[in-house]
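K.L.:
Fold the following for me, if possible:
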Amino acid sequence: MTAANWGPPPDLPDTPCYLNGEFTELRNARVSVLDRGFIFGDGVYEVLPCYAGKAFRFEQHMARLDRSLAELRIPNPLARAEWLAIADRLARSLQGSHGTAHQLIYIQVTRGVAMRDHAMPAGLRPTVFVMASEMKLTSPAQREHGVACVCANDFRWEKAHIKSTSLLGAVLARQISVDAGAVETVMFRGDHLSEAASSNVWVVKDGVVMGPPNDNLLLEGIRFGLIEEICQTLGLRFELRPITRAEVLDADELLLSSATKEVLPITRLDGQPVGHGAHRGRPGPTYARLYAGYQQAVAALSA
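P.N.:
A predicted model of the protein is given here:
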């Protein structure tokens, strides 16, 4: 088989994207096989949710992109105004051409193209890739009944705070829940909660909303700050501290958060119902309040 036979599949979507200064369709985008993102996973990414074409928590996403790039010693190739202009154009283009209600903007920056060498070459031009896709929100049934998750040991590296494109650990962790017919994999480092494969995890006990501390062992989700703000508005206590496996198993409520899940209740963990009393195995009252607060924050985009 010749190299010419290895073209893109014919069903690759015609959704809009941006690559190194040019707007094109996804089916036409090309990156060198010597790009360090392809060879080493030497790059970072962000996923920016857009509601009706409007970017949500843009400044917070850009601040995390800056942190990740700094950790990899990759200069940010664009100013924030440029990132916003690209995201805005792609989101509105997808909204207009494909009729999507909400959009996800995927941003990837790699170190660039160089001959293969583990050492970081100086002076490379970073590769910048941005694409738009439809944001598919959680179904009404999952919101009404909650979702099932499974537990696993967190076997990933110790720099989980970098939003790196090297996501093999997350892929393997997520497949654990797929194989079990569950929505997410809740991970523990030793006896302490870290995060899920592609979400953050929250524990509610006696009205207190708790999450693991922001350190190098987990990715600080953009919803960390948002959930803290919502808790302050609602008068709920909010704590970031080490959380043991026993506390997770004894929680009144367990929640997931991410760009597409927003806030989502876990109602079964390893086949066992979550919670106690009337709310055992059902979404609880704290989830309902947090989700309502989240929707208010989204609605403020149009205010």
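
K.L.:
use CA for all of it now, contacts and neighbours both
P.N.:
OK.

K.L.:
what's the spacing between stretch 194-201 and its chain's center?
P.N.:
Between the centre of stretch 194-201 and the centre of its chain there are 9 Å (Cα atoms, centre = their mean, to the nearest Å).

K.L.:
Could you check stretch 193-200 and say which residues are buried?
P.N.:
Of the residues in stretch 193-200, 193, 194, 195, 196, 197, 198, 199, 200 count as buried by neighbour count, 16 or more other Cα atoms under 10 Å.

K.L.:
looking at this, residue 82 is in a helix?
P.N.:
Yes - assessed by DSSP: H, G, I helix; E, B strand; the rest coil, residue 82 belongs to a helix.

K.L.:
Relative to residue 184, how far out is it?
P.N.:
Distance from residue 82 to residue 184, counting by Cα to Cα, to the nearest Å: 34 Å.

K.L.:
so residue 100 touches residue 132, yeah?
P.N.:
No - distance between residue 100 and residue 132: 10.5 Å, which falls outside the contact criterion (Cα atoms under 8 Å).

K.L.:
who has more neighbours, the two?
P.N.:
More neighbours surround residue 132 than the other of residue 100 and residue 132, with 28 against 19 (other Cα atoms under 10 Å).

K.L.:
Remind me which helix or strand that one belongs to.
P.N.:
strand 127-134 (DSSP states H and E).

K.L.:
One more: residue 231?
P.N.:
Short version, using DSSP H and E: residue 231 is in helix 222-234.

K.L.:
Then residue 152?
P.N.:
Counting by DSSP H and E, residue 152 is found in strand 147-153.

K.L.:
cool, and residue 86?
P.N.:
Assigned by DSSP H and E, residue 86 falls in helix 80-98.

K.L.:
before we go on, could you also do this sequence so I can check it against the first one:
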Amino acid sequence: MKKTSLQAPAFALVNGELVPWEDARLHVSCEAVNRGLSVFEGIKGYWHLDGSFGILALPQHYYRLCQSARLLHIPFPWTLEEFESCVVTLTKSLLTPENDLWIRATLFVVEGHWGENTRADLIMTAYQSGKQLQSSIKLGISAWQRSSDNALSYRIKSAANYQVARLARIEGRARQCEEMILLNQWGRVAEATGAAVLIVRNGALLTPSSAEGALESITIDIIEVVANSLGVKFVRRPVDRTELLVADELCICGTLAELIPVEKVDEYMFDSNRPVLETLRDKFNDIVRGVCEDDGVHITKLAF
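P.N.:
Sure, this is the predicted structure:
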């Protein structure tokens, strides 16, 4: 399997201030280090075919970050306008014409003790992302389980919530799988380690609801809008493990993943002909590239 290479951008943004990458630091004694207390969002920006640049679903990512912070009792005083200004500032400082950009906005708890006097720094980093569509991948079904809502809620997009995902990815590499599926406490499909799961059965799109242990996916919401515009039935409901294996088509989807088709789950192969998902993927790509518009998809255009 391909080894991941890590990027070191020129700049990061700390509480609204652009700083050199190496100066974006946390103290070893802070809560983010000692207790893993942080919440984050990944936000994708795309070059449009007319030469402009658009950031996808920025308000939705802001409000989901607010939700994660609220559930972990982390103060988040930044307004949407301030947050957007930070994203735009960092984006403009790191844009290159060859690549799109993936922005990670993280609230790191830097002060406080067991929930008292809590204060967090808003630190944004951003990474170059290729424009090409990703090829199909191999999935496995992990032995590790998605946490339940009353353990560590899957509605919290927190670094701590990705510990099980990390273990599942390590398990997957030993099985030559690029991604892994996490099941919930009832043995049904929750999500992949870093993306939502979308299947096609009898021409309809199916995905587990958030009550099944899936993050409340912004990309899934966008895909539902796109599916409706194409006249494709879209249903959120429980998905059994075996239903995953007998799907007509299968993909994973998320902010960074977008829509990646799946060619194999464990020993089960899927047909390379994916008429529903390919149509959906093409329309999604046209929207984020500015080829066409959809009133249900929010894109923040940058002025240069």
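
K.L.:
Got a TM-score for the pair?
P.N.:
The TM-score (TM-score structural alignment, normalised by the length of structure 1) is 0.85; 277 aligned residues with a Cα RMSD of 2.1 Å.

K.L.:
and the helix holding residue 86 of structure 1, what does it pack onto?
P.N.:
Judged by 3 or more Cα pairs under 8 Å, 6 or more residues apart in numbering; DSSP states H and E, helix 80-98 of structure 1 is in contact with strand 16-19, strand 54-55, strand 102-110, strand 127-134.

K.L.:
which residues touch that helix?
P.N.:
Outside helix 80-98 of structure 1, the residues that touch it by Cα atoms under 8 Å, 6 or more residues apart in numbering are 15-18, 50, 52-55, 58, 62, 100-105, 130-134.

K.L.:
Now the helix or strand harbouring residue 69 of structure 2: buried residues?
P.N.:
In the assignment (DSSP H and E), residue 69 of structure 2 maps to helix 58-71. Within helix 58-71 of structure 2, the residues that count as buried by 16+ other Cα under 10 Å are 58, 59, 61, 62, 64, 65, 66, 67, 68, 69.

K.L.:
what's in contact with stretch 162-181 of structure 2?
P.N.:
Contacts for stretch 162-181 of structure 2 (Cα under 8 Å, 6+ apart): 1, 137-146, 182, 189-194.

K.L.:
In structure 2, what range does the strand holding residue 132 of structure 1 match?
P.N.:
Aligning strand 127-134 of structure 1 against structure 2 (TM-score structural alignment) gives residues 121-128.

K.L.:
Can you report how many residues lie near the counterpart of residue 171 of structure 1 in structure 2?
P.N.:
Residue pairing (TM-score structural alignment): residue 171 of structure 1 is matched to residue 166 of structure 2. By the other Cα under 10 Å criterion, the neighbourhood of residue 166 of structure 2 contains 15 residues.

K.L.:
ok, average deviation of the helix or strand where residue 166 of structure 2 lies from structure 1?
P.N.:
Element membership of residue 166 of structure 2 [criterion: DSSP H and E] is helix 163-174. By mean Cα distance after the TM-score superposition for structure 1, the fitted helix 163-174 of structure 2 averages 1.6 Å away from its aligned residues in structure 1.

K.L.:
quick check, distance from stretch 286-303 of structure 1 to the centre of its chain.
P.N.:
That offset, for stretch 286-303 of structure 1, works out to 18 Å (Cα atoms, centre = their mean).

K.L.:
So which bits of it are buried?
P.N.:
For stretch 286-303 of structure 1, by 16+ other Cα under 10 Å, it's 286, 287, 288, 290, 291, 293, 294, 297, 298.

K.L.:
so which of those would you say is closest to residue 43 of structure 1?
P.N.:
Proximity of those to residue 43 of structure 1 (Cα to Cα) peaks at residue 298, which lies at 29.6 Å.

K.L.:
So that closest one lies in a helix, does it not?
P.N.:
Yes - according to three-state DSSP, residue 298 of structure 1 belongs to a helix.

K.L.:
Quickly find the element holding residue 294 of structure 1.
P.N.:
Per DSSP H and E, the secondary structure element for residue 294 of structure 1 is helix 285-299.

K.L.:
Map residue 239 of structure 2 across to structure 1 for me.
P.N.:
The alignment partner of residue 239 of structure 2 in structure 1, by TM-score structural alignment, is residue 243.

K.L.:
how many neighbours does that match have?
P.N.:
If we define neighbours as other Cα under 10 Å, then residue 243 of structure 1 has 19 of them.

K.L.:
tell me the contacts of it?
P.N.:
Contacts of residue 243 of structure 1 (Cα under 8 Å, 6+ apart): 192, 193, 211, 212.

K.L.:
now for the second one: what does it line up with in structure 2?
P.N.:
Alignment note: residue 193 of structure 1 maps to residue 189 in structure 2; criterion TM-score structural alignment.

K.L.:
State the three-state secondary structure for its match.
P.N.:
strand.

K.L.:
so who does the closest residue in space to it that isn't next to it in sequence touch?
P.N.:
Leaving out its chain neighbours, the residue that sits closest to residue 189 of structure 2 by Cα to Cα, 6 or more residues apart in numbering is residue 183, at 4.6 Å. By Cα under 8 Å, 6+ apart, the residues touching residue 183 of structure 2 are 141, 142, 144, 145, 146, 189, 190, 191, 241.

K.L.:
re earlier: let me have the buried residues of helix 58-71 of structure 2 in TSV, extended by distance to residue 212 of structure 2.
P.N.:
Conversion of the buried residues of helix 58-71 of structure 2 to TSV gives the following (distance: Cα to Cα, whole Å):
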residue	distance to residue 212 of structure 2
58	26
59	25
61	21
62	23
64	18
65	21
66	22
67	18
68	18
69	21
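
K.L.:
just those residues now: which is nearest residue 256 of structure 2?
P.N.:
Using Cα to Cα, these come closest to residue 256 of structure 2 at residue 61, 13.0 Å.

K.L.:
Help me confirm that the closest one comes into contact with residue 43.
P.N.:
Yes - using Cα under 8 Å, residue 61 of structure 2 is in contact with residue 43, at 6.9 Å.

K.L.:
and residue 293 of structure 1, what does it touch?
P.N.:
Counting by Cα under 8 Å, 6+ apart, residue 293 of structure 1 has contacts residue 230.
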